[in-house]
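Colleague: sequence and predicted model, in that order:
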Amino acid sequence: MGLAAFLVVIQLLITAVHWIIFRSVDHYFDLTGATEYYVFWLFLLSSLTFLLSNIATRIIPSRVSRLAYRLATIWLGTIHFLFLGAVVMALLELSSDFLLLITPSWVAYGVYLGAILISYLSLRHSKQIFVRRHTVALPNLPSRWRGKRALFFADTHYGSIHRAKAAERLVNLIESEEPDLIFMGGDFFDGPPIDPDLVTFPYRRLTQTIPTFFISGNHEEYGKKAEFLRSLETNGFRIINDEKVVLDGLQIVGLDFMTTRTEAATAMTLKHLELDRTLPTIILKHIPRHMEMIEMSGGHLMLSGHTHQGQVWPVSLITHFVYSGYDYGLKPYKNLQVYTTSGAGSWGPPQRFLTQSEVVVFTLENKE
């Protein structure tokens, strides 16, 4: 699905959700006359803010358009929680015995104010980046890598919302972990116009001394990909889109998002790369799919992102279903270990609810 079609689908969903919330508010607060008219138009117009501000950041990038986009995304996240509030109110109304004791409008006040509070807390929560730690055993791991630490992160989405300060904070966190290897699993950029050096330059503190590998995600395709990759390379990232690197006996493979979107394309790319099956192999692929092909090619650890673990509940239930349980965490697939990160940033709403922003540190051990 192209970006334009994706945004149209998202807009239709956003408009539908705004309508549902309006009907709920209208019902429980008994809006009439001019109040009902103005609230209706307020919800209708606010449903367009995400799409219009998204377009504005691409056509006329400026502080004003970025601020408008940020406010629109915060509102979009708030709408998510207000929608959940509307669902709660509908369920409570079905429990008529309960509502006979309490005036529905007062219940609605509490539910909707609670939804707004959760939105605020989720916004603050999303800015905290957690460090996940795992030990992974790889066969034939050279002594050079035993006990060493590889840090993996993805989905920073630098652009209109996450900018230089966010990059500095993440670099400080990664630096404090003192990794021996760094892997970036795609969607470093969000897509809208940005001076890429603003967010890649801080990483020089890491890339000058630590081997740092990068693959493209789908969001690199939504902007000036060539400029993005140039900036990453200039500031020390090793781009390994559809390439393999053997680093002191450790085979590192990168699969580009665009060229490996299908199982057949993934299989063909892996065949072309002619992986050495005797070496411990780490494969970076932005979307956690095609594990069968990767396992058959001799991969031992697959690192993915993209899903954000749904970012906000209950969307996380949907991603869990869509990706067959591989939407988050370390999971086995036959002889392959698959880790899908929830990401270090956010897309769309900057809130996180019942998920966490993260980076992942793997301690490498030899598989006996």
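Modeller: Great, that's in hand.
Colleague: contacts and neighbour counts: CA atoms only from here.
Modeller: Will do.
Colleague: for the residue most central in space within the chain, which residues are in contact?
Modeller: Nearest residue to the geometric centre of the chain (C-alpha atoms, centre = their mean): His308, 3.6 Å. Contact partners of His308, counting by C-alpha atoms under 8 Å, 6 or more residues apart in numbering, are Asp155, Asp327, Thr341, Ser342, Gly343, Ser346.
Colleague: quick one: neighbours of Gly2, just the number.
Modeller: Neighbour count of Gly2, defined by other C-alpha atoms under 10 Å: 8.
Colleague: state the pair within the contacts of His308 that is farthest apart.
Modeller: Taking C-alpha to C-alpha, the two most distant members of these are Asp327 and Ser346; they sit 15.3 Å apart.
Colleague: Gly147: what secondary structure?
Modeller: When classified by DSSP: H, G, I helix; E, B strand; the rest coil, Gly147 comes out as coil.
Colleague: leaving out sequence neighbours, find the closest residue to it.
Modeller: Sequence neighbours aside, Leu364 is the residue nearest to Gly147 in space, at 5.3 Å (criterion: C-alpha to C-alpha, 6 or more residues apart in numbering).
Colleague: check it against this one:
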Amino acid sequence: MDFSLIKFLPFVVFGLTFLFGGHYLIYRSLTGVFNISHPLFRSGLLAFLMIMPAGFFISSFIAHASQSQLAKITYIIVATWLGLAINLLLAAILIWLVSGLMNWAGLSFNKTFLGAGVFLLAAILAAYGFWNAGHPQIKNIELTIKNLPAAWQGKTLVQLSDIHLGYIYGADFLQAVVEQINAQDPDLILITGDLFDGTDGDLNVFVEPLNSLRAKEGIFFVTGNHEIYIGLPRALAVLKQTRIKVLSNEMVNLNGLQIIGLDYSLLNDEVGFTGQSSDEGKIITSLLGFDRNKPSILMYHAPINIEQAAAVGVSFQLAGHSHNGQIWPFNFFTWLIYGRYDYGLNSLGDFSIYTTNGIGTWGPPIRIGNTPEIPVFKLK
């Protein structure tokens, strides 16, 4: 038995409890609000609401190993349902809270009317979330890096992160993103992991769009946790067919600007669920040619080890991974894990970090409370 996998058990248990418990609460709310009493209807509804979360787990495993159209369609259906179900769950909680308060206050109200209205609003919000997830926006950011060489003054850096290419975000979506990026006329493109999702058996369909990316000083990539899920050899084999340079605990010097790329080693004995390693500082300082007195950009998938990066003299870090929660209110959980570094531009002394919420989604193709983004940095 691989004991390194035991660390994931609490998260698996929590996920299963949340999914099945949440669907059961939806069941109780729907049957209560709409007075569904017929045994056949109640049994059918309960069966449906238990099958769908189970279907998400099962289809995720099948999609990882299969290239069949049936696997693709099944995964898309259950992932889409999961996005709607999260909103229905929030609606159910709101209905229970409002009903409880009204009963406590001794106020009369029409439970069916209240429930129908709240569930309708949840469905409308979910529809917006589906649309929002498919329309990444350019986010322009001015970035000051200490001692930036004159050759880099005014240059444009684009970050590409967490696009999760697979069954939901396919080659056409990637091509549209590539066109958005190329329109910025970037000097440098840095890809900070989770380029692939792990749900598409044929990754070669992404080679042509990836080869359409253009950047004067190059395109660089580091792994994320989903490259590990899909299998690093498989993901890297696709990237070898492109112009993208993979940085695996490596550094390149581009006209006086040090670009550092560190692997996301999810199952390393010294790495926890968030990917945090106690050796990050040592790895950076051991890189051939690294000079703490010269400007540097660190590419690492997760917004962690901030103090280590700052201590060894890194100027700036690009990260992703958190999705900024992806769906409200899960952003509160990412804040609990990563603190103020879970999203946006933050600093610690001369060190700064930008954590993007990414372009794609994991699981439900939905974003509520944030907008998918392509960060475009103007260096100065």
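Modeller: Received, thanks. Since the model is a prediction, treat every value here as computed from it, not as a measurement.
Colleague: OK, contacts around the spatially closest residue to Gln67 of structure 2 that is not a sequence neighbour?
Modeller: Spatial nearest neighbour of Gln67 of structure 2, chain neighbours left out: Gly201 (4.7 Å); criterion: C-alpha to C-alpha, 6+ apart. When contacts are counted by C-alpha under 8 Å, 6+ apart, Gly201 of structure 2 is found next to Ala63, His64, Ala65, Ser66, Gln67.
Colleague: how about the residue nearest to the centre of structure 1, what's its match in structure 2?
Modeller: Aligning on TM-score structural alignment places His308 of structure 1 opposite His323 in structure 2.
Colleague: same deal with Ile116 of structure 1?
Modeller: If you follow Ile116 of structure 1 across to structure 2 using TM-score structural alignment, you land on Ala123.
Colleague: my read: that match touches Leu84, true?
Modeller: Yes - applying C-alpha atoms under 8 Å, one finds Ala123 of structure 2 in contact with Leu84, separated by 6.8 Å.
Colleague: which one of those two has more residues nearby?
Modeller: Counting neighbours by other C-alpha under 10 Å for Ala123 of structure 2 and for Leu84 shows that Leu84 has the greater number, 22 against 18.
Colleague: that older thread, have a look at Asp327 and Ser346 of structure 1 and say which one is more surrounded.
Modeller: Asp327 (30 against 22).
Colleague: now that one: closest residue in space that isn't a chain neighbour?
Modeller: Asp327 of structure 1 sits nearest to His320 (C-alpha to C-alpha, 6+ apart), 5.3 Å away.
Colleague: any idea which helix or strand carries that neighbour?
Modeller: In the assignment (DSSP states H and E), His320 of structure 1 maps to helix 315-322.
Colleague: how big's the offset between the helix or strand following that helix and structure 2?
Modeller: Downstream of helix 315-322 of structure 1, the next assigned helix or strand under DSSP H and E is strand 329-333. With mean C-alpha distance after the TM-score superposition for structure 1, strand 329-333 of structure 1 departs from structure 2 by a mean of 0.8 Å once superposed.
Colleague: can you tell me which residue in structure 1 aligns to Leu88 of structure 2?
Modeller: In structure 1, Leu88 of structure 2 lands on Leu82 (TM-score structural alignment).
Colleague: quick one, what contacts its match?
Modeller: If you count contacts by C-alpha under 8 Å, 6+ apart, then Leu82 of structure 1 has Ile21, Tyr112, Ala115, Ile116 around it.
Colleague: go again using 6 Å as the cut-off
Modeller: If you count contacts by C-alpha atoms under 6 Å, 6 or more residues apart in numbering, Leu82 of structure 1 has them with Ala115.
Colleague: kindly report the same for the one 3 residues further on.
Modeller: Gly85 of structure 1 sits next to Val111, Tyr112 when contact means C-alpha under 6 Å, 6+ apart.
Colleague: following element in sequence after the strand or helix carrying it, please.
Modeller: Following DSSP H and E, the helix or strand that holds Gly85 of structure 1 is helix 63-94. Next along the chain after helix 63-94 of structure 1, taking DSSP H and E as the criterion, comes helix 96-99.
Colleague: quick one: name whatever helix or strand follows that next one.
Modeller: Sequence-wise, the next helix or strand downstream of helix 96-99 of structure 1 (DSSP H and E) is helix 104-126.
Colleague: what's the distance between the match of Leu88 of structure 2 and Val88 of structure 1?
Modeller: The spacing between Leu82 of structure 1 and Val88 of structure 1, counted by C-alpha to C-alpha, to the nearest Å, is 10 Å.
Colleague: quickly note the distance from Leu123 of structure 1 to His80 of structure 1.
Modeller: Per C-alpha to C-alpha, Leu123 of structure 1 is found 13 Å from His80 of structure 1.
Colleague: more crowded one of the two?
Modeller: His80 (23 against 19).
Colleague: list the contacts of the residue with the largest distance to the centre of structure 2.
Modeller: For structure 2, the C-alpha farthest from the mean C-alpha position belongs to Gly106; by C-alpha atoms, centre = their mean, that distance is 44.6 Å. For Gly106 of structure 2, the contact set (C-alpha under 6 Å, 6+ apart) is empty.
Colleague: one more time with 10 Å
Modeller: Gly100 (C-alpha atoms under 10 Å, 6 or more residues apart in numbering).
Colleague: rewinding a little: anything in contact with each of Leu82 and Val88 of structure 1?
Modeller: Shared contacts of Leu82 of structure 1 and Val88 (C-alpha under 10 Å, 6+ apart): Val111, Tyr112.
Colleague: quick one: what's aligned to Leu157 of structure 2 in structure 1?
Modeller: So, by TM-score structural alignment, Leu157 of structure 2 is matched to Ala150.
Colleague: count of neighbours near the closest residue to its match other than its chain neighbours?
Modeller: In space, and not counting its chain neighbours, Ala150 of structure 1 is closest to Leu181: 4.5 Å by C-alpha to C-alpha, 6+ apart. Residues near Leu181 of structure 1, counting by other C-alpha under 10 Å, number 20.
Colleague: next up, the contacts around the match of Ile116 of structure 1.
Modeller: Under the criterion of C-alpha under 10 Å, 6+ apart, the neighbours of Ala123 of structure 2 are Gly83, Leu84, Ala85, Asn87, Leu88, Ala91, Gly117, Gly129.
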